[in-house]
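J.: the sequence and its predicted three-dimensional model are supplied below.
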Amino acid sequence: MLWQLDGAPGVKYQLVIFDFDGTLADSFPWAASVVNQYAERYRFKRIDPAEHAELRNYDARRLMRHLGVRMWRVPGMARDVRKRMAQEIDKIHLFPGTSNMLQALADAGVLLAVVSSNSEENVRAVLGPENVARFTLFKCGASVFGKAPKLKAVMKKCRVTPEATLLIGDEIRDAHAAQKVGMAFGAVAWGYTNPEALQSLHPQEFFTEMSDIAAKVVGRSGA
């Protein structure tokens, strides 16, 4: 179904919700550089860089089993990593083309939101003031498997139905969260998870380049 938003014909979704890390922000190189520093404290297996390609095929639960991460340790580790990122936020950058893409969506009247496991402070710092102003809502600090309630909260606040909403993310757990609340999922090819693993989930949208997002959602390249 196509929606008419602010006089812009052919807009496919009223609300687009973004994951942050691996979708808008290129934070994987930083995360890969620090993760083993937490292995001893949180008692999980150190990651051999040679494993990265294979681990990109795993969903979060399988990855945690592989590394021996205990679920009850995850909240504490997540807080430590978010705090560390805040201290080194200058090392995290948006993927090329992100700002233009967000502007194209905003210009078409699409509502924008972020649902992330990262902190709102970190998300806002990396986005910068101009991009932050394009968003209607931020729901951050989600637990590893706790995005679905935040997705529902965003839709309720924006008064948009699941059928008119798209979640864009780079992980298998993003696809599962979208499915759980009945919204469409758009997978990106440039994030953490192997694109083939994401395509096997049959997402409603698949984006190989950042400019594809605006092209498919509002019919503009956003380049």
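T.: Sure, I can see it.
J.: contacts and neighbour counts: CA atoms only from here.
T.: OK.
J.: what ranges does this structure have for its helices?
T.: 28-34, 39-42, 52-55, 60-67, 74-87, 98-107, 120-127, 129-132, 147-158, 172-181, 195-199, 211-218 (DSSP state H).
J.: so for the third one, what gets flagged as buried?
T.: By neighbour count, with 16 or more other C-alpha atoms under 10 Å as the criterion, the buried positions of helix 52-55 are Leu55.
J.: burial measure for Gly191, as a count.
T.: Gly191: 22 surrounding residues under other C-alpha atoms under 10 Å.
J.: from Asp174, how far out is it?
T.: For Gly191, the distance to Asp174 equals 12 Å [C-alpha to C-alpha, to the nearest Å].
J.: ok, Val81 next?
T.: Distance, Val81 to Asp174, using C-alpha to C-alpha: 20 Å.
J.: the more surrounded of those two?
T.: With neighbours defined as other C-alpha under 10 Å, Val81 and Asp174 compare such that Asp174 has more, 26 against 17.
J.: of the helices of the chain, which is nearest Gly141?
T.: With C-alpha to C-alpha, the closest approach to Gly141 among the helices of the chain belongs to helix 120-127: 7.2 Å.
J.: pull the distance from the closest one to the chain's centre.
T.: Helix 120-127 has its C-alpha centroid displaced from the chain centroid by 13 Å (C-alpha atoms, centre = their mean, to the nearest Å).
J.: list the buried residues of it.
T.: Here helix 120-127 shows 120, 122-123, 126-127 as buried, counting by 16+ other C-alpha under 10 Å.
J.: name the nearest of these relative to Val34.
T.: Asn122 (16.6 Å).
J.: who's in contact with that closest one?
T.: By C-alpha atoms under 8 Å, 6 or more residues apart in numbering, the contact list for Asn122 reads 82, 85-86, 89.
J.: next one for the comparison:
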Amino acid sequence: MTPPYALVIFDFDGTLADSWRMMGRAMAEAADQFGYRRLEEVDVAALRGQDNRVVMAALGVKMWQLPRIVQHMRRVAMERADQIALFAGVDDLLRRLRGAGVRIAVVSSNGEAVIRQVLGPELSGLVDDFACGAALFGKASKFRRVVRRAGIDPARAVGVGDEGRDIEAASAAAIASVAVTWGYATRDLLASKSPTHIVDSVHELTTMLVGP
């Protein structure tokens, strides 16, 4: 099978790695420090997959506080990177993409050092481009930059993510999108963003990108 895309741009948290438990604990621990509501004080199920602005409003986070909170969370992620695990099958997916000659990129609001630590030396070496520290409210500019650096026709690139903002950013960058349902957002919310594809397992994603 000839891979349908020459460049695959992955989100990290909730797409390649299961970081929600660690980050959720860190958010709860920081609530008193920054003065926002604890997760147990809000309807987490109702917020699942909502736009970050909606989540911040529900938690009572002020926009002026956001840079300090983001900086704090990135520092905690670095300290606790050993608590973040890749989803089962991600290692095989990355190896098969590289074996098929597909370029791989990671665009994430998380830090590159954290991502490299979680991936480990071998898998990090399979990634052609890291565009990290992406804004919480938009990744489109990072997507465009990665596509440009790769020298790939945007029609041959695809963004893979678990949040509505990932799908919106791919659309804004004029590339295809794959919504994955094992991360943060619900399947219904992802479907409402009209992704090019929607998949329910890493195995299904692998089959779509490189064949069975």
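T.: Yep, it's here. Since the model is a prediction, treat every value here as computed from it, not as a measurement.
J.: about what we covered before: deepest of the helices of structure 1, which one?
T.: Most buried of those, by mean neighbour count (mean count of other C-alpha atoms under 10 Å): helix 211-218, with a mean of 21.
J.: what range in structure 2 does that one sit on?
T.: Aligned by TM-score structural alignment, helix 211-218 of structure 1 falls on residues 203-210 of structure 2.
J.: give me the contacts around the matching stretch.
T.: With C-alpha under 8 Å, 6+ apart as the test, stretch 203-210 of structure 2 has contacts from 1-5, 89, 93, 96-97, 100, 199, 212.
J.: between those residues, which is closest to Gly159 of structure 2?
T.: Nearest to Gly159 of structure 2 among the contacts of stretch 203-210 of structure 2, counting by C-alpha to C-alpha, is Tyr5 at 10.1 Å.
J.: aligned partner of the closest one in structure 1?
T.: Match for Tyr5 of structure 2 (TM-score structural alignment): Tyr13.
J.: now Ala85 of structure 2
T.: Using TM-score structural alignment as the criterion, Ala85 of structure 2 maps onto His93 of structure 1.
J.: swap in Ile69 of structure 2?
T.: Ile69 of structure 2 maps onto Met77 of structure 1 when the alignment is built from TM-score structural alignment.
J.: might you report the residue contacts of that match?
T.: The neighbours of Met77 of structure 1, taking C-alpha under 8 Å, 6+ apart as the test, are 38, 42.
J.: circling back: just put the helices of structure 1 in CSV and tack on distance to Leu5 of structure 1.
T.: Output for the helices of structure 1, formatted as CSV (distance: least, C-alpha to C-alpha, whole Å):
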stretch, distance to Leu5 of structure 1
helix 28-34, 35
helix 39-42, 48
helix 52-55, 41
helix 60-67, 36
helix 74-87, 36
helix 98-107, 10
helix 120-127, 25
helix 129-132, 20
helix 147-158, 14
helix 172-181, 23
helix 195-199, 29
helix 211-218, 10
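J.: closest to Lys139 of structure 1 out of these?
T.: Closest among the helices of structure 1, using C-alpha to C-alpha: helix 147-158, at 6.3 Å.
J.: that closest one: how far from the chain's middle?
T.: 14 Å.
J.: onto which residues of structure 2 does that helix map?
T.: By TM-score structural alignment, helix 147-158 of structure 1 lines up with residues 139-150 in structure 2.
J.: residues touching Met155 of structure 1, list them.
T.: 15, 161-162, 165.
J.: buried subset of the residues you listed, written for PyMOL?
T.: Per 16+ other C-alpha under 10 Å, the buried members of the contacts of Met155 of structure 1 correspond to this PyMOL selection:
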select buried, resi 15+162+165
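J.: closest to Pro49 of structure 1 among the contacts of Met155 of structure 1?
T.: For the contacts of Met155 of structure 1, the nearest to Pro49 of structure 1 is Thr165 (36.6 Å; C-alpha to C-alpha).
J.: contacting residues for that closest one?
T.: If you count contacts by C-alpha under 8 Å, 6+ apart, then Thr165 of structure 1 has 13-17, 155, 183-184 around it.
J.: repeat that for Arg74 of structure 2.
T.: Taking C-alpha under 8 Å, 6+ apart, we find Arg74 of structure 2 in contact with 110-111.
J.: ok, 10 Å please
T.: By C-alpha atoms under 10 Å, 6 or more residues apart in numbering, the residues touching Arg74 of structure 2 are 23, 68, 80, 109-111, 114, 133.
J.: roughly how far apart are the equivalent of Gln103 of structure 1 over in structure 2 and Leu123 of structure 2?
T.: Counting by TM-score structural alignment, Gln103 of structure 1 lines up with Arg95 in structure 2. From Arg95 of structure 2 across to Leu123 of structure 2, the span is 8 Å (C-alpha to C-alpha).
J.: out of the helices of structure 1, flag the one nearest Gln4 of structure 1.
T.: Comparing the helices of structure 1 by C-alpha to C-alpha, helix 211-218 comes nearest, at 10.4 Å.
J.: for that closest one, what is the distance to the chain centroid?
T.: The answer for helix 211-218 of structure 1 is 16 Å, by C-alpha atoms, centre = their mean.
J.: can you give me the angle that helix makes with helix 98-107?
T.: Relative orientation of helix 211-218 of structure 1 and helix 98-107, computed by axes from the mean of the first three to the mean of the last three C-alpha atoms, to 10 degrees: 10 degrees.
J.: so how much does helix 211-218 of structure 1 differ from structure 2 once superposed?
T.: Once fitted to structure 2, helix 211-218 of structure 1 is off its aligned match by 1.3 Å on average (mean C-alpha distance after the TM-score superposition for structure 1).
J.: ok so, going back, just curious, which of the buried residues of helix 120-127 of structure 1 is nearest to Lys45 of structure 1?
T.: Out of these, the member with the shortest distance to Lys45 of structure 1 (by C-alpha to C-alpha) is Asn122, at 26.9 Å.
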